[in-house]
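Enquirer: Pasting a predicted model and its sequence here:
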Amino acid sequence: MASDPQQLAVAAPAAEAPAWRARYVQGSFRGASFSSEQREGVGGRRVALNELPFRDEPVGEDLGRRAREWTIDCFVIGPDYMDRRDALIDALEAFGPGTYVDPWTGKQQQVFCEDFRYSESTDEGGMARFTIAFRESGVDKPITSSIDTAALSQATAAEIGGALPGDFANRFSIDKAASFVEEAATGLVDAAAIAAELSAASSGGLGQALRSFESGLRLIPGGAASLLRAPLALGQAIVGLVAAVAALAPNPRARLRTVEPLARFGADFDAAPRTTPARVRQADNQDAFVHLVRAAACAELVDAVADIRWSNQGDATATRDRIAAILDAHAIEAADAGEDLRADQFDALRTALARDIGARSAGLARGYRYTPRATEPSLVIAQRLHGFGRTMESQADAIVAMNGVRHPGFVPGGAALDIVADAAASGVRYG
């Protein structure tokens, strides 16, 4: 008798990885990442139900889809969990909607954080658990300023840099001056050339930028005798030399490191005594020359900052504070000397810097610092901090770019690293 086909044994299918795991990514909000355990979603339609007199059946009106809501149970874990906990709290409490990366689908959506709770205990040391309620915002992207603050910052820097040679020419002169006044002025030119050469040596420039710098460097000391008698040409040459030094750097962050020493030019100079008319002329020349180099370098710093794409508030704030401290010091020194025009120049640069960084870093998650115990690849560090997933490689690239690591396979141990909360989610480029 033939067997009933419905009673025949059926071979068990080969075990396969569930499709959902292939789509699973690390969740994040405003770039602050977290590991997810479960979520609940709420959706539906907005219905106005009208129950009319003397009518048994109600009349419903569909008013459209209701806003979707999600409740996420997640956690942050690791030796640096406190920094990651604080970064997530800052992101959840920030004003306005933010970008939420859904762990189960990888989709990015604009949501409000309506409520969150977190807990931590000594039983689960190194971990903070969160329960977060998100609500769909209906906004395609976060509201941003329509003002291009980076362009305004660079325009301010260009305007101030362009006015420097003319102002210098009105203050600098060796005409009919004693020989020691000319010798002192020559020494200033030589000192600027040496400072520029030392700054350029740290940038490793190549190609046309390097040839331009070398051409300008040869002009300064070699043509000092003629340039000293043409202050406008000398001012233009010095401003051009500072710009050439900045152009050698391969990216905006390297430009900051290269130009910052020039922004402090003359800090170790002895003040010239103002005991005779000749000495007064020498002191005025030194004062004008030092300001020329410093102001040109400060304008380059502000211009470079405008080209940096910020990834977290901590990095942006630290850079702002460091450059603003230089500008503040020069502005105070100029104001104390009665040089209101110079003080206004540094104040304008500082204002442009703060406005630009504040506008372009608003809403970003705060970064944190992590110190690896041993030298190891950036990919290993990214996996340890953020786990496996689509963002792991971008996190490794961010570690290299943010910390100036020479080789991604050998991140030095024992040195603190700046860590980006979630590079892929924030969609930033590292310049």
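Expert: Everything's here; your move. Numbers count the residues shown, from 1 in each chain.
Enquirer: alpha carbons only for contacts and neighbour counts from here, please
Expert: OK.
Enquirer: do you know how far residue 208 is from residue 215?
Expert: For residue 208, the distance to residue 215 (C-alpha to C-alpha, to the nearest Å) stands at 10 Å.
Enquirer: I should have written residue 161 there, sorry.
Expert: Distance, residue 161 to residue 215, using C-alpha to C-alpha: 20 Å.
Enquirer: Who has more neighbours out of these two?
Expert: residue 161 (22 against 13; other C-alpha atoms under 10 Å).
Enquirer: isn't the more buried one right up against residue 292?
Expert: No: using C-alpha atoms under 8 Å, residue 161 is not in contact with residue 292; the gap is 9.1 Å.
Enquirer: Residue 319: neighbour count?
Expert: 17.
Enquirer: where along the stretch 301-431 of the chain do the helices fall?
Expert: 313-336, 340-361, 378-386, 392-403, 423-426 (DSSP state H, counting those that start in this stretch).
Enquirer: which strands and helices sit next to the second one?
Expert: What it means is helix 340-361. helix 149-171, helix 277-305, helix 313-336 (3 or more C-alpha pairs under 8 Å, 6 or more residues apart in numbering; DSSP states H and E).
Enquirer: Adding distance to residue 281, write the helices of the stretch 301-431 of the chain out as JSON lines.
Expert: Shown next, in JSON lines, are these (distance: least, C-alpha to C-alpha, whole Å):
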{"stretch": "helix 313-336", "distance to residue 281": "18"}
{"stretch": "helix 340-361", "distance to residue 281": "19"}
{"stretch": "helix 378-386", "distance to residue 281": "56"}
{"stretch": "helix 392-403", "distance to residue 281": "46"}
{"stretch": "helix 423-426", "distance to residue 281": "55"}
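Enquirer: try this one next to it:
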Amino acid sequence: MTWRDNYRQASFRGVPFFVADASLDTGRRAAVHEYALRDTPFVEDVGRKAREFTLSGYVVGTDYFAARDALIEACEKSGPGELIHPYRGALTVSCTSSRFTEGRDNGGMCEFSLTFVESGQQRYPSALTDYGVKVAAASRIIKAAAVDDFVGRMVVGGVPQFVRDAAANEMEKLADILAGLSIPGAASEDMASLARDVAVFVQAIGKLSADPALLAETVVSVIEKLRTTFGGGVKVLSVLDAIIALSPDSAVAGTATRAQARENGKATVDLIRYTALSEKAVAMQAIEYATYNDAIEAREAFSDQVDVLSESAGDNVFGALMDLRTVVVEAVPTADRNLPRLRSVQLAESIPAVVLAYRLYDDLSRIEEIVSRNAVRNPAFLPSDRALEVLTDG
């Protein structure tokens, strides 16, 4: 291919003209710092210089006036426009200077010199919300409210042993979940570390139940360790969901002491569930969701859990729960996440996966995605008796 094959008809804002010669002024911008008693200056590079294009050209013809006036109008119009440069193709530029020359000796033509400067977009500083920080802050608030609520409801002084044991019984439910958990892909040393923490926790349950503040601190610490040890995300969501699903023993409160025992047990379960919910919010925000639909499904399930827990929550915890849900709705998924979406495709007849990948995406690398998402046994025969799930751009 020669330069003639790449040569293009010049125009500005759609007005064509002929070019005699073209030049480009470019380079680097520099701030020259000259210092006293020093012979050589320091030259500071402050970026590329704006490219300046100069075109010397003409319009010609028995009625060149119309072409000349249209070009003058294009050069005087405000804002950037598209320049078709004969040697450099399409450019977005602003015309900074235009000089038109006409004379008796050159009748029927107008010569001119046009100067253009490359034009970019005006950009303004914009603030981006750090949803990780925002969710973590809401999580801390609800844990603090949950601890205060628990300490205020627990009664362990001047009551029979079975009243104090009510909290210990509920703590053992949490210990059972943690002791029996299995997290796919988790490192053996991480599992061993958590197992040691759980063992210490189990041994101390009886003693902790006599000190509500220390017990609350320990519960929060153990559940936080669960999330931080395994990096959050999908690895721990199922475990946290199991903890959130805990329910207190429904013993009949026949006397005041039995009523307090039941309240102690419920307060303990509430603390555990509120803490697990707060950690789940942090874990959810950190997940890289495969599709927009997955993110919305996770968010709606979280909202349902908030609804259940808020039914019997005290005022402070209730407010913290509502704030946490608001933040999670904003963060899962964030507005700037352009996630692909699921849609259904019903085939009229069975076709190979390669054909559908070409039809939908013009991309044969998507074959495996179609096959695995729909659990297709033979890629050569996509089923036509059921709708297929496929992804679309976000």
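Expert: Yes, it's here. The shown structure was predicted, so the numbers you read here are calculated from the model rather than taken from an experiment.
Enquirer: TM-score of the superposition?
Expert: Once superposed, chain against chain, the TM-score is 0.59 (TM-score structural alignment, normalised by the length of the second structure); 283 aligned residues with a C-alpha RMSD of 4.2 Å.
Enquirer: what sits in contact with each of residue 161 and residue 292 of the first structure?
Expert: Shared contacts of residue 161 of the first structure and residue 292, defined by C-alpha atoms under 8 Å, 6 or more residues apart in numbering, are found at residue 239.
Enquirer: Same question for stretch 315-324 of the second structure: list its buried residues.
Expert: Buried residues in stretch 315-324 of the second structure, counted by 16 or more other C-alpha atoms under 10 Å: 317, 318, 320, 321, 322, 323, 324.
Enquirer: corresponding residue for the fourth one in the first structure?
Expert: Read it as residue 321 of the second structure. Taking TM-score structural alignment, the alignment pairs residue 321 of the second structure with residue 346 from the first structure.
Enquirer: what are the ranges of the strands in the first structure?
Expert: 27-29, 32-42, 45-50, 59-65, 69-77, 98-101, 108-119, 127-136, 368-370, 417-419 (DSSP state E).
Enquirer: And the contacts of the second one?
Expert: In other words, strand 32-42 of the first structure. With C-alpha under 8 Å, 6+ apart as the test, strand 32-42 of the first structure has contacts from 26-28, 68-76, 84, 87-88, 91, 103, 365-366, 386, 421-422.
Enquirer: what angle sits between that strand and helix 378-386?
Expert: 50 degrees (axes from the mean of the first three to the mean of the last three C-alpha atoms, to 10 degrees).
Enquirer: now strand 32-42 of the first structure, how far from the chain's geometric center?
Expert: 28 Å (C-alpha atoms, centre = their mean, to the nearest Å).
Enquirer: now the first one
Expert: Averaging C-alpha coordinates over strand 27-29 of the first structure and over its chain gives two centres that are 20 Å apart (C-alpha atoms, centre = their mean).
Enquirer: and what of the last one?
Expert: In terms of C-alpha atoms, centre = their mean, the centre of strand 417-419 of the first structure is found 13 Å from the chain centre.
Enquirer: Provide the aligned range in the first structure for the lengthiest strand in the second structure.
Expert: In the second structure, taking DSSP E as the definition, the longest strand is strand 89-101. The counterpart of strand 89-101 of the second structure in the first structure, using TM-score structural alignment, is absent.
Enquirer: Which positions in that strand come out as buried?
Expert: For strand 89-101 of the second structure, by 16+ other C-alpha under 10 Å, it's 91, 92, 93, 94, 95, 98.
Enquirer: any idea how far the third one is from residue 114 of the second structure?
Expert: The gap separating residue 93 of the second structure from residue 114 of the second structure is 12 Å, by C-alpha to C-alpha.
Enquirer: swap in the first one?
Expert: In this structure, residue 91 of the second structure and residue 114 of the second structure are separated by 14 Å, where distance is defined by C-alpha to C-alpha.
Enquirer: same check, this time on the last one
Expert: Per C-alpha to C-alpha, residue 98 of the second structure is found 4 Å from residue 114 of the second structure.
Enquirer: Which other helices and strands does the host helix or strand of residue 111 of the second structure contact?
Expert: In this assignment (DSSP states H and E), residue 111 of the second structure forms part of strand 109-118. With contacts taken as 3+ C-alpha pairs under 8 Å, 6+ apart, strand 109-118 of the second structure sits against strand 52-60, helix 64-76, strand 89-101.
Enquirer: Could you give the number of residues near the closest residue to residue 362 of the first structure other than its chain neighbours?
Expert: For residue 362 of the first structure, ignoring the flanking residues on the chain, the nearest one in space by C-alpha to C-alpha, 6 or more residues apart in numbering is residue 313 at 7.4 Å. Counted with other C-alpha under 10 Å, the neighbours of residue 313 of the first structure add up to 22.
Enquirer: what's the matching residue for residue 313 of the first structure over in the second structure?
Expert: In the second structure, residue 313 of the first structure lands on residue 292 (TM-score structural alignment).
Enquirer: Would you mind confirming that that match is in contact with residue 336?
Expert: No: the criterion here is C-alpha under 8 Å, and residue 292 of the second structure misses it with residue 336 at 11.8 Å.
Enquirer: how about residue 190 of the first structure, what does it touch?
Expert: Contact partners of residue 190 of the first structure, counting by C-alpha under 8 Å, 6+ apart, are 220, 221.
Enquirer: The second structure: which residue goes with that one?
Expert: By TM-score structural alignment, residue 190 of the first structure lines up with residue 172.
Enquirer: Quickly note the distance from the aligned partner of residue 295 of the first structure in the second structure to residue 319 of the second structure.
Expert: Matched to the second structure by TM-score structural alignment, residue 295 of the first structure sits across from residue 274. From residue 274 of the second structure across to residue 319 of the second structure, the span is 13 Å (C-alpha to C-alpha).
Enquirer: before we move on, what about residue 305 of the second structure?
Expert: As judged by C-alpha to C-alpha, residue 305 of the second structure and residue 319 of the second structure stand 15 Å apart.
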